[in-house]
Structure formats: structure tokens, C-alpha cells
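Peer 1: coordinates only, sequence not included:
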């Protein structure tokens, strides 16, 4: 009798385990995992993920270089160790030397997007939502994981449109590379938690079309990136932006429009690096 009761209870437990719904994230093991995202243990005190290259990467991977070329305005060409090419805030006005595999766009102005991209571009990622849906990108292309964090954008009438812009983040060769897009407001704690660690950040320095230099400098300081690449300069000299940063930052004007960077070559002290053409 006791044996029959035990078997019945065991069978009931097994059946319950089989039929119990699994969490959504456990059903899809294909979702990429960010190595750069912050861990919000208790906002507003955001703790960045503890990143140990010796654990996550071998020596060769840590030395792999990513090439970043300034094309113009807010467009950079990112070329990865496996040959993936990505153009940021792509409009076609500032054309890379070759058709990129991936383009990201934001819709602030026509200089940041196009609705008629070259059909040869395999992945066209809008920073705004289509068909009433929030822009939500989680895509792996070759050796690169690409995701986005939406921010609000100022419309031509002056009102703020929720989630109309995206900060795109490219995780490759152990690096976390972020492009702030046409950022129109300072970020909050939730934004910083979603963005996570950015080793390299591309930041607009127009002095007002996006945000004033002081507001933008607060964003850059909070992100604590190793390498800051100004972009989107219209009007005021870039020195206006540089003056917002004290001795905690190095500043340097490049002799070229491109650079090669790896996890191992990141500067120890935050460096604002102005590529030629900016």
C-alpha cells in the first residue's frame, strides 16, 4: 500500500514538473547574452558588470582589433576582425567606401537616415519603432552582437516623442562600442543600466542641436568610457566641448580619420579623440 502511494505521489510530481510553464527566457536559448550590460542592483546606484578579460576572452581575442573610420556627420564605419562592416546613422549622404553589411539609422533629420537604402545592405536597423512598435534590436552578425536602447527625441514642433531615437551598442572582440545617435536629453539611471559598459562611445558635440555641451559632458562623464569619439559637429568649435572636461580626461587630435582599437589597447585614462574630419 505504501509503495503504491509513493509511486502515485512521484508520478504526480513528475507530471506537474512537465506541465508547469517555463519562463519565457528559458524557452529560447538562442537569445544573445550581453557582456556589456550593467547590473542594476539598486537604482540609483548602478553597478557595472564585473568584466574580466582573462575569464571571458583568450589572449588572442583580447588583441583583436576593430577599425573605426569617421565618414562624416554622425556616420562611422566600424569594421570587425571577422570582416563585418557597420555604418552608423546611415543616410547615404556620407557613403562608406564599400556597401556595409549593417546600417543603423535615427530619424532626427534626413542626414541620419534613408528610407531607400541600397538593397545590397543585408541588415537595416531603424532606431525608431515601425508600425507602432518599439524599436527592439537583438541581432548577431558574424562576430558582432548589436542591440539598442531607445531614448526620446524632440520633434520639429518641439514636443518630445517617446522612444524616437536609439543608442546602438556593438559588442565585438570583447569591446562595448556605443553610438549615442541624436540624443536629445540626459539619460536616467534606467538608461545607464540598460546601456551598461561602453569602452568606446561616439558622442554628438554640436552644442545645442542635440543637447548643450554641458549636458552632453555629464552624460559622457557618467558613462566612464575609455575612448570618446566626437561627431555631429555643427557650428561651435569642438574646443567648446573639450573645455567641459578637466584633468581626468586626456584630449587629442588625430592625424587620420580612422583608428584601430582592441580591448588591450584601450587607454588607461579616458581619452577624447577627435578624428580628422570632425
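Peer 2: Yep, that arrived. Because the structure is predicted, anything quoted here is derived from the model rather than measured. Residues are numbered from 1 along each chain as shown.
Peer 1: CA atoms for contacts and neighbours, from now on please.
Peer 2: Will do.
Peer 1: now the strands for the stretch 101-250 of the chain?
Peer 2: Using DSSP state E, counting those that start in this stretch, the strands found in the stretch 101-250 of the chain span residues 102-105, 123-126, 138-141, 144-154, 160-172, 175-179, 200-204, 227-231, 250-253.
Peer 1: so who does the residue nearest the centre of the chain touch?
Peer 2: The centre of the chain sits closest to residue 169, judged by CA atoms, centre = their mean, with a distance of 1.6 Å. Residues near residue 169 by CA atoms under 8 Å, 6 or more residues apart in numbering: 146-149, 176-179, 195.
Peer 1: give me that answer again for 6 Å
Peer 2: Neighbour list for residue 169: 146-148, 177-178 [criterion: CA atoms under 6 Å, 6 or more residues apart in numbering].
Peer 1: repeat for residue 174
Peer 2: Residue 174 touches nothing, counting by CA under 6 Å, 6+ apart.
Peer 1: try 7 Å this time
Peer 2: 62, 263 (CA atoms under 7 Å, 6 or more residues apart in numbering).
Peer 1: returning to that earlier point: among the contacts of residue 169, the buried ones, what's the PyMOL command?
Peer 2: Entered in PyMOL, the line below selects the buried ones among the contacts of residue 169, by 16 or more other CA atoms under 10 Å:
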select buried, resi 146+147+148+177+178
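Peer 1: among the contacts of residue 169, pick out the one closest to residue 8, please.
Peer 2: Comparing the contacts of residue 169 against residue 8 with CA to CA places residue 147 closest, at 48.5 Å.
Peer 1: ok, that closest one to residue 240 distance?
Peer 2: Note on residue 147: its distance to residue 240, by CA to CA, to the nearest Å, is 31 Å.
Peer 1: again, but for residue 10
Peer 2: 72 Å.
Peer 1: before we move on, the earlier item: the residue nearest to the centre of the chain and residue 192: what is the separation?
Peer 2: Taken as CA to CA, the span from residue 169 to residue 192 is 12 Å.
Peer 1: before we move on, back to that, any chance of the strands of the stretch 101-250 of the chain in a markdown table, plus distance to residue 6?
Peer 2: Compiled in a markdown table, those are given as follows (distance: least, CA to CA, whole Å):
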| stretch | distance to residue 6 |
| --- | --- |
| strand 102-105 | 59 |
| strand 123-126 | 57 |
| strand 138-141 | 47 |
| strand 144-154 | 50 |
| strand 160-172 | 52 |
| strand 175-179 | 54 |
| strand 200-204 | 60 |
| strand 227-231 | 64 |
| strand 250-253 | 71 |
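Peer 1: take the one below as the second:
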């Protein structure tokens, strides 16, 4: 009897070894989703959309982990005109914001970003030598979605709405993008042609901004009071005005209290790194603005 039981056990074990496994077991590990392959944003301390979240800008009096700081060098930002800046990474990646073909650096940039608001913010016939042309909108009205990594630069976007035409109240969904450039540990944001106050969801998607480029036209984009609230909420270390048409720049500066410093630059460029960020938020008016 015992011998029979042993033989039966051996037979069952042999069948389990050689019999093909059901298909369900072969697929126990699901394939990775496209979302899982996206770069990890260092500027979003929390990946989920949380209500009432507020991200603190980096402060130079805090310790900088070597892996975060990068210590590969600094980022140079040059004002080209209107709302176009040339951002150059430590490894030489050249990016131009709101590229319209008129304001451009001496060398062909690697990446250009555009917004649909007006012809001064985009061109449908860019230099074909530009490797990456990122529209802040989609022709089908759906949100543009960019996650581009080029050497030491990571470019992503957060969409907002824009007004239809001049002077109207009707809004076009997803017509503007706030482009965010994550370089050398810095979080650099360009608000584009912003027409609406940001929501809690927007702030959560943006995360931390150490440097922010802000339109200060006094109403062609967002009104000055609303724009000052956005800037105050972002609490960036370095604020670079742009798109100045209409009121003098002093009108924009007057909206900020003693918690902000203001200075007129003697150059159209600024070089910045994590360690050189001002400890107190600074509104820096580059030459030409």
C-alpha cells in the first residue's frame, strides 16, 4: 500500500513538471504602461494632483545633495525679445521659448517651444534644421503633452486655456502651454501667453519653479493683479519679466511687497545654478525687456 502511494505521488509530481502552464500564469506580470516610461520630474515633489498643494522653491541655505545638484555647471538664460528666451544647458542644449522665427540666437537651437496665442509666439514654418519643435497646442483641441529628454535637459508642459481673438471673453481650451525645463537640478518655467489664473491642479502639475518667465503687458495676457497672485503663489527664487507692452515695468513691480527684491540687469543674460539662486525672491529685468 505504501509503495503504491509513493508511486502515485511521483506520477503526480512528474505531470506538474512537464504539463504546459495555463496562459493566465504566463502573463502574471502585466506589460509596462506608456506612463511608466515617462521621465521622472525632479520639480514635482508629489506626482499626484493634490488640492491646496504649494511647492517651496529651492533655497541656497539648504544642503544640496550631490545627485540632485548635478554640479555639472550652470544654466545661461538670454532674453531675445518679446517672450523669447534662449536657455542653454551645461551640456550645450539650446532651447528657445515662444519661437516665432524672428527672435533667435546666433546658432540654430536644438529645441523650440511655441504657443498658439498670436503669430508673435509661433511659426508654422520653423527652420528645418531645428531638431525638436514643440507646439503648446494640438490641432484637434486635445491637450498637448510633451516629455522630451535631450542630453541633460528635460522639457515638459502644462496646458492652460486662451481667449479667442482680441478683447473677447470666450476661451479656447488647451491653447497655451506653460513649458517647464528641468536642467542641472533647476526647475525653469515659461508661462507663455497666460490668459487665466492657475488652478490648484495647475500648481500641482507644475510643481516647484526656481526660475519663472512672466508676461507683464498689463492685460494682453493676464491682468496685473492676477499675474502678481500667480507669481506670489509660485514663490520662485528668480522672476524674469517678458512680453512688456503697455504700462511701464514699474507698475508690475509695485504689486509686490517687501518679500521681493527687484533689480535692473546690465545685460540681456543671466547665468544661474542651484547654488547661486537668490535667497530672497528677485525680480530681475534683463536688458531689452
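Peer 2: That came in fine, so what should we check first? Not measured: the values here are computed from a predicted model.
Peer 1: TM between them?
Peer 2: Superposed pair, TM-score by TM-score structural alignment, normalised by the length of structure 1: 0.89. Supporting alignment: 274 aligned residues with a CA RMSD of 2.7 Å.
Peer 1: rewinding a little: and the residue nearest to the centre of structure 1? What does it align with in structure 2?
Peer 2: Using TM-score structural alignment as the criterion, residue 169 of structure 1 maps onto residue 180 of structure 2.
Peer 1: where do the helices of the stretch 51-200 of structure 2 begin and end?
Peer 2: 66-69, 200-206 (DSSP state H, counting those that start in this stretch).
Peer 1: out of those helices, deepest packed?
Peer 2: helix 200-206 (a mean of 19; mean count of other CA atoms under 10 Å).
Peer 1: that helix aligns to what range in structure 1?
Peer 2: Using TM-score structural alignment, helix 200-206 of structure 2 pairs with 189-195 in structure 1.
Peer 1: with structure 2 superposed, average distance for the matching stretch?
Peer 2: Relative to the matching residues in structure 2, stretch 189-195 of structure 1 has an average distance of 0.4 Å after the fit, by mean CA distance after the TM-score superposition for structure 1.
Peer 1: need the contact partners of that stretch.
Peer 2: Counting by CA under 7 Å, 6+ apart, residues outside stretch 189-195 of structure 1 touching it are 37-40, 43-44, 46, 149.
Peer 1: ok, now with 6 Å
Peer 2: Residues outside stretch 189-195 of structure 1 that contact it (CA under 6 Å, 6+ apart): 37-38, 40, 44.
Peer 1: type out the ChimeraX command that picks the buried ones from the residues you listed.
Peer 2: Entered in ChimeraX, the line below selects the buried ones among the contacts of stretch 189-195 of structure 1, by 16+ other CA under 10 Å:
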select :37,38,40
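Peer 1: in strands only, show me the contacts of stretch 189-195 of structure 1.
Peer 2: residue 40 (DSSP state E).
Peer 1: adding distance to residue 84 of structure 1, write the contacts of stretch 189-195 of structure 1 out as a markdown table.
Peer 2: Supplementary listing: the contacts of stretch 189-195 of structure 1 in a markdown table, determined by distance: CA to CA, whole Å:
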| residue | distance to residue 84 of structure 1 |
| --- | --- |
| 37 | 22 |
| 38 | 25 |
| 40 | 31 |
| 44 | 36 |
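Peer 1: widest-spaced pair of the contacts of stretch 189-195 of structure 1?
Peer 2: Farthest-apart pair in the contacts of stretch 189-195 of structure 1 is 37 and 44; separation 15.7 Å (CA to CA).
Peer 1: with adjacent residues omitted, what lies nearest to residue 187 of structure 1?
Peer 2: Closest residue in space to residue 187 of structure 1, ignoring its immediate chain neighbours: residue 219 at 6.8 Å, by CA to CA, 6 or more residues apart in numbering.
Peer 1: what residue of structure 2 matches up with the one you found?
Peer 2: Per TM-score structural alignment, residue 219 of structure 1 is aligned with residue 230.
Peer 1: burial check on its match, number of neighbours?
Peer 2: 18 (other CA atoms under 10 Å).
Peer 1: go on, residue 274 of structure 1?
Peer 2: Neighbours of residue 274 of structure 1 (other CA under 10 Å): 21.
Peer 1: for it, give me its contacts.
Peer 2: 230, 253-254.
Peer 1: please indicate which of the residues you listed are buried?
Peer 2: Among those, those classed as buried by 16+ other CA under 10 Å are residue 230.
Peer 1: can you redo the contacts of residue 274 of structure 1 as JSON lines with distance to residue 236 of structure 1?
Peer 2: Listed next are the contacts of residue 274 of structure 1 as JSON lines, based on distance: CA to CA, whole Å:
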{"residue": "230", "distance to residue 236 of structure 1": "13"}
{"residue": "253", "distance to residue 236 of structure 1": "17"}
{"residue": "254", "distance to residue 236 of structure 1": "19"}
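Peer 1: for structure 2, longest helix please?
Peer 2: Ordering each helix of structure 2 by length in residues (DSSP state H) puts helix 2-18 first.
Peer 1: okay, buried residues for stretch 99-111 of structure 1 please.
Peer 2: Those would be 99-108, 111, for stretch 99-111 of structure 1 by 16+ other CA under 10 Å.
Peer 1: can you tell me how far the residue in structure 2 that residue 269 of structure 1 lines up against is from residue 151 of structure 2?
Peer 2: Aligned by TM-score structural alignment, residue 269 of structure 1 pairs with residue 280 of structure 2. Residue 280 of structure 2 is 31 Å from residue 151 of structure 2, where distance means CA to CA.
Peer 1: these two: which is more packed in?
Peer 2: Between residue 280 of structure 2 and residue 151, counted using other CA under 10 Å, residue 280 has the larger neighbour count: 16 against 12.
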